[in-house]
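S.K.: any chance you can model this:
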Amino acid sequence: MDLTVADPKGLIRESYRIEGITPAECRSIFMDWALSLPAGADPHEAMRVVLAQYGTDEAHPMSVILTEGLTRRAAGASRRGGRAARLGP
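M.R.: Now for the predicted structure:
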């Protein structure tokens, strides 16, 4: 994946340039970044690309957020309710 696809708005790049950025600010930027990915783009691949390009400082809050995004999976991510769940198949 190309860096221009992985970080189309340059949000991750800019987050690494902000001095004293907090983890909360990085999470907010991460959400905006994830929503700005092109349709059909693999977010995990995009995280790998931007982390390889910008994440040389493993202690930077954005590096931590990206690494967590790659290692954590949504536990039990399934539909939990609604009319169809109540009525059955």
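
S.K.: rest of the way, CA atoms for contacts and neighbours
M.R.: OK.

S.K.: list the buried residues in the longest helix belonging to the chain.
M.R.: When the chain is parsed with DSSP state H, its longest helix is helix 23-36. Of all the residues in helix 23-36, those buried under the rule 16 or more other CA atoms under 10 Å are 26-27, 29-30, 33-34.

S.K.: who does it touch, helix- and strand-wise?
M.R.: Judged by 3 or more CA pairs under 8 Å, 6 or more residues apart in numbering; DSSP states H and E, the packing partners of helix 23-36 are helix 11-17, helix 61-71.

S.K.: now the ones you listed as CSV including distance to L87 and mean neighbour count?
M.R.: Listed next are the helices and strands packed on helix 23-36 as CSV, based on distance: least, CA to CA, whole Å; neighbours: other CA atoms under 10 Å:
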stretch, distance to L87, mean neighbour count
helix 11-17, 44, 17
helix 61-71, 35, 17
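
S.K.: would you do the same for the sequence below? I want to compare the two.
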Amino acid sequence: MKGDGNDPKALIREAYLIEGIGEVECRSIFVDWALSLPAETDSAQALRVLIARHAEPAPDHPMSRVLREGLAEPRIKGRRGGRDGRINRNGAR
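M.R.: Modelled structure (predicted):
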């Protein structure tokens, strides 16, 4: 099932359809969602859209809590680690 730019793999949408899902599973799905976002996506804006779409109609769902916490947490700007973290702007290691 395909999603949109805010939920590319429809992971968040599907989480709301799983009966009896818990917060631990929602956190795991949230991490998968975050990793599936294209680098140019503003994750805070995507979270605001997903909260309006899913969390507001289902405020007691565990994924609603996870989405709100994700928006409240400070974000790290840019990627860290990996090859890009070891090479400076001039291409030297």
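
S.K.: so can I have a markdown table of the helices and strands packed on helix 23-36 of structure 1 showing distance to P38 of structure 1?
M.R.: Formatted as a markdown table, the helices and strands packed on helix 23-36 of structure 1 follow (distance: least, CA to CA, whole Å):
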| stretch | distance to P38 of structure 1 |
| --- | --- |
| helix 11-17 | 14 |
| helix 61-71 | 18 |
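
S.K.: list the contacts of the nearest residue to C26 of structure 1 once chain neighbours are set aside.
M.R.: Setting aside the residues directly before and after it, C26 of structure 1 is nearest to M62 in space (CA to CA, 6 or more residues apart in numbering), at 5.5 Å. Counting by CA atoms under 8 Å, 6 or more residues apart in numbering, M62 of structure 1 touches 12, 15-16, 23, 26-27, 30, 55.

S.K.: ok, so of those residues, who is nearest D42 of structure 1?
M.R.: Distance ranking of the contacts of M62 of structure 1 against D42 of structure 1, using CA to CA, places F30 first at 14.8 Å.

S.K.: counterpart of that closest one over in structure 2?
M.R.: Under the alignment (TM-score structural alignment), F30 of structure 1 maps onto F30 of structure 2.

S.K.: what about its match, distance to Y16 of structure 2?
M.R.: The gap separating F30 of structure 2 from Y16 of structure 2 is 12 Å, by CA to CA, to the nearest Å.

S.K.: check R27 of structure 2 too.
M.R.: Counting by CA to CA, the gap from R27 of structure 2 to Y16 of structure 2 is 13 Å.

S.K.: wait, isn't the match of F30 of structure 1 in contact with R65?
M.R.: No - applying CA atoms under 8 Å, one finds F30 of structure 2 not in contact with R65, separated by 11.0 Å.
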